[in-house]
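1. Mind folding the following:
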Amino acid sequence: MHQTSTTLKLRPLKRGSACLNCRRLKIKCDAKRPSCGPCKRIPRQTQCRYSNTRCLEQEPESVLPHLTEGLEEFPGKFSPPCTTSESCSSSCSENSLFDLETSPLLVIQMLLQCFLIHAPQFGFFLDPERFYESAFVSPAEEVHGPSPGLLSVVCLWGVHLSQCSIPGFSEPDLLRRSRRYISIEISADGHPANILHTIQALVLLATYLFRNNSLREAELHANSAATLVVACGLHKLRSARESCAGNTTLLDDAPPRDAIEEGERIRGFWAVAFLQTGLGIAFESHRGCYVLESPSVDIDTPWPLEIVDYEEGLLPPDYLGQGTVRHLIMDDRFPASPICMLQAKASVLFHHVSRVPAFGNNDWGSSGMTTSSTWLAMRISQFWESLPPLHVFGAETDRPAARALALAHAFTAAATITLHRRANASENSATAVAAARLILESLQAGDSSDTHPVWGGLFALACNVLLGRVRALRAFREALAAELGLGTLVSTPTAEEEEIVADLRNGFATMAVYAGESEVIGHRLKLLLEQYGTI
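-> Okay, the predicted model is just below:
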């Protein structure tokens, strides 16, 4: 790592206090304003900036035009910015207001910050520091800023998560602008960065609609993202195969500028795949064209890493891959991996299991063993054993990793349940019940602001297994009583039944917490409670 020598004795700074330049270069920062010591001594390509709201005084007036495009439509007042998830909502009080006319960029900065705190949980695959910094540079710096569609949908998420009341910056206003800009960008021939921004905007918009239970529109935007991903060849990144003559993609003439941008493209492919798999759970059916079926055996893109891993060169320059999904199903030894990779692998395992009937005739192996329930059960079990313990990450110390690991465990459990269905095994077996309990345990009640909407479908899958088991136990008791003529002597619930009912109630309580922030989870909870009332 590059280190800058200095004779100054710098005391440790509070995490996140360093300027963006020093954070990116991983050098010590004295956090002085308006420009820190290292940035004064060694001129940077970009001026010294900070990620907190006080650096607004440094922002130039000549920012990218699209940042303030349409701001004249939004007169009124707004609340001050926030730097933590807890303060995002509390800071939006009527007692501390700023004049929008004198601080037009403060709203945008606040909304970006409120979103980026939670960005990894909602499919944000770009480098957050680069994204944030590029949003506030002047045109003279020749840095490609966010597309209008991406900026609009990030602001939409910022309003949604902060729950701030900002006249003119309401969710309906920003949703309308996001739809309009994204629809224009999809059909436009633009800069390669804009294409990636459009994919990111589609993922975020689809996830927002998913969270608000607008499933059909969410599916539409997810499918648009999948179409762009394939058109850009993001499923063939670092491929060991020779490209076919005439098989061109939108990014053929635009190789990534550096390892981080290549990582963004890799992460973008898997973000779209994860989103489509999550929507498949919500619909409880297989609809449209999944990016994992283009076809799966032809996906050569390596598994995703964290952004910092690409910056540190953990993806070797000479790496070439082939048959990424095939390798996962056939012979992956499941080594220790970044949590984002484990989440991607778990969702792909679930997707493959749920599509086994459709791919039953594919020759994935000489003996067709990948369509065997025994083989798949073994592979799922091996992967599950390789996962870190569920609560190895603290919810407060490393929240994104904790959320991603919980999803990895939950998707693996969902794959086990689905495999029982595909293999015509009893859905109420001990294995399925244990997997259902694991899903309910994966996400304990807590801060509901950053819960991915896919949890609604995962919770429903788990609760339906437990409801089925309770019905089976009660039916057995009633049949036994009728056969033996014992009347009510065996009507008392067994210990197993009481335990499952307790698990269900705890699951409903957890869902109720998250239903307050996610309409799709609330809708699922309502349906489950109706079923529970009939048993």
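2. When you work out contacts or count neighbours from here on, use the C-alpha atoms and nothing else.
-> Noted.
3. Check which helices and strands the helix or strand encompassing residue 467 sits against.
-> For residue 467, the host element (DSSP states H and E) is helix 454-484. Judged by 3 or more C-alpha pairs under 8 Å, 6 or more residues apart in numbering; DSSP states H and E, helix 454-484 is in contact with helix 259-283, helix 399-422, helix 430-442, helix 495-515, helix 519-532.
4. Remind me what whichever strand or helix holds residue 348 packs against, helices and strands.
-> Per DSSP H and E: residue 348 is located in helix 339-354. On a contact count with 3+ C-alpha pairs under 8 Å, 6+ apart, helix 339-354 meets helix 259-283, helix 324-330, helix 399-422.
5. Mind doing that once more with 6 Å?
-> helix 399-422 (3 or more C-alpha pairs under 6 Å, 6 or more residues apart in numbering; DSSP states H and E).
6. ok, and what's touching the helix it packs on?
-> Identification of contacts with helix 399-422 by C-alpha atoms under 6 Å, 6 or more residues apart in numbering yields 343, 346, 347, 350, 353, 393, 395, 432, 435, 439, 442.
7. and this one, so I can compare the two:
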Amino acid sequence: MAEHTPTESTSEPAILASEEGSDADNLEHAGPGPSTAQSRTTAHLKTLGKGRACVKCRTRKMRCDGKRPTCASCLRQKRECIYEPERTRTQKLLDKITVLEKRLTELRLVGRPRGSISHQDPLSDDTPSLVSEGGAPSIVSPLPDSPLDPWLHNHLAFEDVDWSGEWWLHDSPSRPIQKYLIDTCLIQCRPRFYFHAGRFWNSMSEAYDGVRPLPGLLNAMYLLGCNTSNQPSLTEHEEYYLARTRRMQADSLSDPSVPLLQWMQASSLVATYLLRRGRLLEARQELSGTIQLVMGCGLHKIKSSVWQAPDPTIQQHVSSDSMLSPPKDNVELGERILLFWMVWYSDHVCALLSGLPPSNTLESETETVWPSQVEEYEQVGISNLTLLEIC
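-> Predicted structure coming up:
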């Protein structure tokens, strides 16, 4: 009696695609013989991960062994075998960020009180995303002109500024150069920025009698202005401004009266620059010190977006026990909220890109309300959403 020869070997265990259909479809084309039952059992024990089967098998809900470049089913039927590119862990995390952005937008719209002034939502579809079109985190993103920013409407064009001489060597560049670099920094770093443009420029005027900007903060803004200008004649000075900013930051810490909020703002800008340049370990080191100061100043525990005048009877006690004096109004409060979230955001972007874990303390102890655009703190109806309510 002639020996029966299987038309197809079944000694190799079959693997099911996660999108497969019924058992009858799964066993299609399986060869006869005693190994069929064993293959069926093995197939149910081993499954490809979601999206690992080839496109043809997934469309037809057929068994796919996941072999590349051609699976057994496509090879047998002599058809083109196509696999979708596998998404990396970073890409999957970026997808999650996009989903959370949309969820945040929904919650902000629902939570906005009736009668409040409506402004463009920082994370709406018309606003740059945390994730750029290329799939990488967008550390700074341009925002279209807004009527809330009259100070930025007179932004100088590069061609209108006199760049002659070694202007970068001066402690204080000419006013047009200052305006170009600072405005470029302010515009490109929106919407996740924490300066009120009008107040900042007022503090630069000669008639201003309040706390003036730290040299380290100004140079950090010059640094990012050069970096985001897309002008080769400016980007070549980045290393000079980075070194000078670091030196000024270190020197200012020896002054007990240093304005800590400005110091943290400058440090955050330096970290932003380092992240943009892909210098992840340097960025992590910069952020570590900033995070300690941010938490020491209690910026992770701001539970309301509405400023309240401090009680005169306890103001002296609070000032003596805190590294920061209470904010003077709602805009100053908003700048602190925005600074905290910029540091939080930079820390998580750094963790995402480097593979190192984010700060455990920031992760577990954050109670600060979700930020709005800095100009919105001049208005009413600010939301008090927190991170826990969003996630």
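8. Show residues contacting the helix holding residue 348 of structure 1.
-> 303, 304, 404, 408, 411, 412, 415, 419.
9. tell me which of those is nearest to residue 220 of structure 1?
-> residue 411 (23.2 Å; C-alpha to C-alpha).
10. Residue range in structure 1 corresponding to stretch 338-355 of structure 2, please.
-> Mapped onto structure 1 using TM-score structural alignment, stretch 338-355 of structure 2 spans residues 267-284.
11. for the matching stretch, which positions count as buried?
-> Using 16 or more other C-alpha atoms under 10 Å as the test for burial, stretch 267-284 of structure 1 gives 267-282.
12. what about the helices in the stretch 251-391 of structure 2?
-> For the stretch 251-391 of structure 2, the helices defined by DSSP state H, counting those that start in this stretch occupy 260-276, 280-296, 312-321, 330-354, 360-365, 387-390.
13. How many neighbouring residues does residue 502 of structure 1 have?
-> Residues near residue 502 of structure 1, counting by other C-alpha atoms under 10 Å, number 12.
14. Now which residue in structure 2 aligns to residue 341 of structure 1?
-> Checking TM-score structural alignment: residue 341 of structure 1 goes with nothing.
15. closest to residue 214 of structure 1 among the contacts of helix 399-422 of structure 1?
-> residue 347 (21.8 Å).
16. Next one: that closest one from residue 277 of structure 1, what distance?
-> Here the distance between residue 347 of structure 1 and residue 277 of structure 1 works out to 7 Å (C-alpha to C-alpha, to the nearest Å).
17. try residue 306 of structure 1
-> 21 Å.
18. The helix holding residue 467 of structure 1 maps to which residues in structure 2?
-> By TM-score structural alignment, helix 454-484 of structure 1 lines up with nothing in structure 2.
19. buried set for that helix?
-> Buried residues in helix 454-484 of structure 1 (16+ other C-alpha under 10 Å): 454-467, 469-471, 473-474, 477-478, 481.
20. What of stretch 264-278 of structure 2?
-> So stretch 264-278 of structure 2, judged by 16+ other C-alpha under 10 Å, has buried residues 264-276.
21. hang on, the earlier thing: how about the helices of the stretch 251-391 of structure 2 in JSON lines, adding distance to residue 150 of structure 2?
-> Formatted as JSON lines, these follow (distance: least, C-alpha to C-alpha, whole Å):
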{"stretch": "helix 260-276", "distance to residue 150 of structure 2": "23"}
{"stretch": "helix 280-296", "distance to residue 150 of structure 2": "30"}
{"stretch": "helix 312-321", "distance to residue 150 of structure 2": "34"}
{"stretch": "helix 330-354", "distance to residue 150 of structure 2": "17"}
{"stretch": "helix 360-365", "distance to residue 150 of structure 2": "35"}
{"stretch": "helix 387-390", "distance to residue 150 of structure 2": "31"}
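22. Would you tell me which of those helices gets closest to residue 248 of structure 2?
-> If we rank the helices of the stretch 251-391 of structure 2 by C-alpha to C-alpha, the stretch that ends up nearest is helix 260-276, at 10.0 Å.
23. how big is the angle separating that closest one from helix 330-354?
-> Counting by axes from the mean of the first three to the mean of the last three C-alpha atoms, to 10 degrees, helix 260-276 of structure 2 points 30 degrees away from the direction of helix 330-354.
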